[in-house]
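> structure of the sequence below:
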Amino acid sequence: MIASAALAVSGATLLGSPAQAATPDPRPLAVGATWLTGQLVNGVLGGTCDQYTCGVTLDAGSALIEAGAPASVVNGIGSGFDAVAKGYFQPGDITTTGSYSAGATAKTLAFGQSLGTPKTTFDGVDLVARLKSLVSVAPNIAGRIEDKAVVGGNPDPSGDYANVVGQAFAAAALFTDNPASAEAISVRDFLLTQQCDDGFFRLFYKSDENFAPDKTGPQDCQSGVAAGQSAPDEDTTSTVIRLLLPQRATPAVGGAITDAKNWLIAQQRADGSFGGGQFNPDSNTNSTGVAGWALGELGALGDTAAAAAAAKAAVWVRQHQADEVTGCANQLTGATGAIGLNDGAVTTARANGITGPAAAQWQRATAGSLASLQYAPAKVGTYKVDDNASGYAKAGSTVKYTVSGVAPGEKVCVSGIGAARRVVAGPSGSVVVPVVLPAGTANRVLTTRVQSGSSAAVQTDVLGARTLGVVAPAKVKRGKKVTVTVRGLKPAERVRVTYKGVKVRAGIANPNGVFVARFPVGRKVGKAAVRAYGQFADIRKGSDVLRVVR
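Model prediction:
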């Protein structure tokens, strides 16, 4: 019969629901940090970068700090970044000299300040002084950061591509440097004006119809709604929340964080994922990771709603992390810890590996989402697999097995019935696995295995097609009772017997697979059919004919 208990279970378990686990599961963060560290060459992802890609190395450094990476690794990024820093915050494609990116300057400075030994000078440039020089003092935009663009030796106002994400990094970096400085206060205050009434922060400042910066008239987020210049943006809102947390004691900041948090949680999708705003609306690990990190930090401060949302986000990110189980090897087996951008990226890499242009995408996704995995919930309950039924199962039918008691988002290798397959646990730490049972009568064992090596199995007793042996006397006097024997059944198999098309007896087979039925034949003489049907009447049946005589 179908067993409902695991045949073999090993591994420790925790009690409670996933969102309430006493401690998170350390594995996804640890293996992700290991893979990301392996992508660094002289402290830079891939060994080189430019104004468009260097920021990913800083993301990686920040994530590795959150993951508790060795100081040698993190400081190596700080020193290695010196070789590429000017190409990031002094972009050469705008001009040969004199152009400065305010956002890149702020992000580099904020990362340098987070090192064990703070670093505020990169490639000989004092980034505190540089950033302060890029803060506007013009009355209408006081506190707004501005890129300095020079073309042919002349200032180019249209080359100002600063945005609200850069403003958030500037607010954080200047606050860390000196919370009381005029620049720190003005940058923070201008940042707060970029929050709309609904609670989100927009990505872009006010611009004209050609997307050039417009520094005239109202500059706040709400004023731009009617003109379509204040699109909601999850990535920006998440980043602002996280970077403003150290200033939450300031009432205006604390209120802004609360409003932003409420809006952000409302954007979370049922599966735990987030999109990234108008230019990247689909679910992806970068956006989900950025949001999960911010919400997790709020959760660590006691916000239970944020903590629950962070756990859901971490599960979705973990579901897209390479962590393949023995027995279900694929092309991601050698990339343990790497995080794919979305479902498609993971599916493609399982077949083809992380090669070519895909490597940069996986680096970017891992760097952007790794920190959120510190909130990935651990497994709870007993690890087991059930077939959710009692009795026999029919060959050729689909049985929905449930694997439970694993960590939410964890990979499970399922084997033993049909081809081995890789499945991923959902937020509850369980996953339903539909399996088509092969033909034939047999005791089938489904085995599941997780990364730790623990396994659980369940036996399903399957009944295949069979012609049952039905034996009735050749002749029976009318008005008498007849004894019919049915053979070829399995022990405890349900069976029914019909006479002249009418059910006359039903029950279960004895331990020898035999069922005996005794019933009256009636008074009408002549031939009559006796039929027996096993538990699955369409594939397990047999018949005999008797004659009723005077």
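
> going forward, measure contacts and count neighbours with C-alpha atoms only.
Will do.

> and the nearest residue to residue 25 once chain neighbours are set aside, how many neighbours does it have?
Among residues not flanking residue 25 along the chain, residue 378 sits closest, at 4.2 Å (C-alpha to C-alpha, 6 or more residues apart in numbering). Number of residues near residue 378 (other C-alpha atoms under 10 Å) recorded here: 27.

> to compare against the first, here's the next sequence to fold:
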Amino acid sequence: MHQHLARRTGALLAVTALGAAGLVASPGAATAAPVPGADPAPTTAAAGWLAGQLEGGLLTYTSGGFETTDVGLSIDTALALREVGGQDAAVTAVRDAVAAGLDGYISGDAFGDPGSTYSGAAGKALVLATATGGDPEAFGGTDLVARVESVTDDATGRTADVSQYGDYANTLGQSFAARGLAAAGSPEAAAATDFLLDQQCEAGFFRQAFSDADAADQTCDGTDGAVPSVDATATAVLNLLARDDAADEAIADAVDRAAAWLASAQRPGGAFGADDQIETPNANSTGLAGWALGLAGNAEPAERAAAWLRAHQLTNVGACTPFRAADVGAVAYDDGALAGARKDGVTTGTEGQYLRATAQALPALQWAPDRGMYGVVEIDRTRTVRAGKKVRVQFLDFGPGSKVCIALGKQRRLSDVGFTGLASVDLTMPRGTAKRTVTATAEDGSTLRRTYQVLDATRLKVTAKKQRVARGAVQVVKVRGLTAREPVRVLVAGRTVDTGQANAKGRFTARFKAAGSGRTTVAVQGRFGNRKGTATYRVTR
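Below you'll find the predicted structure:
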């Protein structure tokens, strides 16, 4: 047990419900600290989509063919919306709806489980009440503080479900219970917090599952084979940082070690998997971890996580509109879900996944950088290209994870921007010799343009000034049909006799000494091999 915290019970009693709001304060108060250099667009879009999915303050979706009203996810949504700000009405609507149907969420009294209390649900509801200006001692007619205390062991601080179906309490629910009790000034807050901190291993991570209730050692390090959990670690960090006593030495140390472990678990592309059971990079785990890292002051990994999340956000840009308008702003769970959204949109069977992914990703999007790590850099040095060929067109001045619509004529390509700020697509250059302009449109509507000189096949007009020229004398050959400043190469018998560049009118004059004897062909080639022409003359002795 962390006796240092246990001795601080008296101090915790002085914490009021509204004063301990932390991350998610009462409506109308500022919450998250400003994130320098962040782009607010993805956060605004995700918050707008998420708030728009609430019906009567709750989220309802179809799962397994049945309509489900998900109160826990609705609470997650309220806390996420409150964190980013601007959606006070939606937050209040969730709070009031949860309060109105509270008993059906925290217990199974109405569903064949009389006298039950589900500790994780009760703890999360207590956090909602204390964080959004509700009365935790009379929330929906229930004293939530007493209810959570009733499922918290007075001696150990361990929470447990009271249910005929078993005890499924874990670190996720424990972190909410400890935070809620601390915000309400409960005398059991210190013990609950101590037990939460005991679920952190020396390596820095928090495990999700508790030890057996009768185990002599209830700590993470005291259990063989403790499984690291990104979700449990991030959730613990978030709920610890939300407290007024977050600066406490034991809490601050736990947060620092957990944040360091999270940073070490991040994939090269910025994403996170959940644990050894869910290793696939996904928006849920990446969102929680990115949010936790950002609030813990680890800006760079938070930015990388936000960039990965932004790349999985459904976004239409300019003329590139692969997603349904009603789905724009949602965050896809993973690469497969993103591909599915391009094809089918957010469907009845997948909407629950998008709701959960967006709710957990939303706060982390606050760290989405508005510029790449290299700033504005010129990439394409050669602007003259061959007609009919594919050309890799690149622009570098965009927010990592954002999308850029790159267009040429009727060609439209939506590019995901890398962490360097690079947008890159392959375009086929149209037939015909002409100047072609490629436009790159960013999510905010701003555009960059790049013009290419496209050269198609052509027969150059080549004229030899002298039809008969003595060997060793200077022959003059005039060339027309080139473009301005197009490079030119002149060959006789396969040997280059002159090179240069066309003038502004696309003309070039070659001079060289005549060689050989008899009928001679001079060949002229422009920038590409299909831009050519010939002329003949006779060389005399």
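
> which element is the residue nearest in space to the middle of structure 2 on?
Nearest to the geometric centre of structure 2 sits residue 309, at 1.7 Å (C-alpha atoms, centre = their mean). Using DSSP states H and E, residue 309 of structure 2 sits within helix 299-311.

> which part of structure 1 matches the longest helix anywhere in structure 2?
Taking DSSP state H as the criterion, structure 2 has its longest helix at helix 249-265. Alignment note (TM-score structural alignment): helix 249-265 of structure 2 is matched to residues 251-267 of structure 1.

> and that stretch against structure 2, how far off on average?
Superposed on structure 2, stretch 251-267 of structure 1 shows a mean distance of 1.1 Å to its aligned residues (mean C-alpha distance after the TM-score superposition for structure 1).

> list the buried residues in that stretch.
For stretch 251-267 of structure 1, burial by neighbour count (16 or more other C-alpha atoms under 10 Å) applies to 253-254, 256-257, 259-261, 263-265.

> again with stretch 356-371 of structure 1
358-371.

> nearest to residue 45 of structure 1, of those?
residue 363 (7.6 Å; C-alpha to C-alpha).

> would you state the helices of structure 1 in chain order?
Using DSSP H, helices in structure 1 cover 27-38, 54-66, 71-80, 85-89, 102-114, 127-133, 164-177, 182-192, 234-244, 251-267, 285-300, 304-319, 343-352, 358-369.

> out of those helices, nearest to residue 397 of structure 1?
Of the helices of structure 1, nearest to residue 397 of structure 1 by C-alpha to C-alpha is helix 343-352, at 27.6 Å.

> so that closest one corresponds to what in structure 2?
Taking TM-score structural alignment as the measure, structure 2 aligns residues 335-344 with helix 343-352 of structure 1.

> residues making contact with that stretch?
Identification of contacts with stretch 335-344 of structure 2 by C-alpha atoms under 8 Å, 6 or more residues apart in numbering yields 312-314, 322-323, 332.

> return the closest of these with respect to residue 284 of structure 2.
Nearest to residue 284 of structure 2 among these is residue 332, at 9.4 Å by C-alpha to C-alpha.

> count the residues that sit near that closest one.
Counted with other C-alpha under 10 Å, residue 332 of structure 2 comes out at 31.

> now the one 3 residues further on
By the criterion of other C-alpha under 10 Å, residue 335 of structure 2 has 15 neighbours.

> one more: residue 390 of structure 2?
Neighbours around residue 390 of structure 2, by other C-alpha under 10 Å: 14.

> how close does the closest residue to residue 423 of structure 1 other than its chain neighbours sit to residue 452 of structure 1?
Spatial nearest neighbour of residue 423 of structure 1, chain neighbours left out: residue 412 (5.3 Å); criterion: C-alpha to C-alpha, 6+ apart. Residue 412 of structure 1 is 10 Å from residue 452 of structure 1, where distance means C-alpha to C-alpha, to the nearest Å.

> ok, back up a step: closest one to residue 220 of structure 1 among the helices of structure 1?
Residue 220 of structure 1 lies closest to helix 182-192 among the helices of structure 1, at 8.4 Å (C-alpha to C-alpha).

> who's in contact with the closest one?
132, 135, 141-145, 164, 167-168, 170-171, 174-175, 178-179, 253, 256.

> let's see 10 Å
131-137, 141-145, 164-179, 201, 219-221, 240, 244, 247, 252-253, 256-257 (C-alpha atoms under 10 Å, 6 or more residues apart in numbering).

> just the angle for it relative to helix 251-267, thanks.
40 degrees (axes from the mean of the first three to the mean of the last three C-alpha atoms, to 10 degrees).

> so which bits of helix 182-192 of structure 1 are buried?
183-192.

> all the strands of the stretch 301-450 of structure 2, in order from the start?
Remark: strands assigned in the stretch 301-450 of structure 2 by DSSP state E, counting those that start in this stretch are 384-386, 390-396, 403-408, 411-416, 422-428, 434-441, 447-455.

> for residue 524 of structure 2, find the nearest of these.
Residue 524 of structure 2 sits nearest to strand 447-455 of all the strands of the stretch 301-450 of structure 2, at 15.7 Å, using C-alpha to C-alpha.

> and that closest one, which stretch of structure 1?
Aligned by TM-score structural alignment, strand 447-455 of structure 2 corresponds to residues 455-463 of structure 1.

> what's the average distance of the matching stretch to structure 2?
Mean for stretch 455-463 of structure 1 is 1.2 Å (mean C-alpha distance after the TM-score superposition for structure 1).

> next one: that stretch to chain centre, how far?
29 Å (C-alpha atoms, centre = their mean, to the nearest Å).

> same thing with stretch 526-541 of structure 2?
57 Å.

> next one: stretch 507-526 of structure 2
Stretch 507-526 of structure 2 sits 60 Å away from the centroid of its parent chain (C-alpha atoms, centre = their mean).
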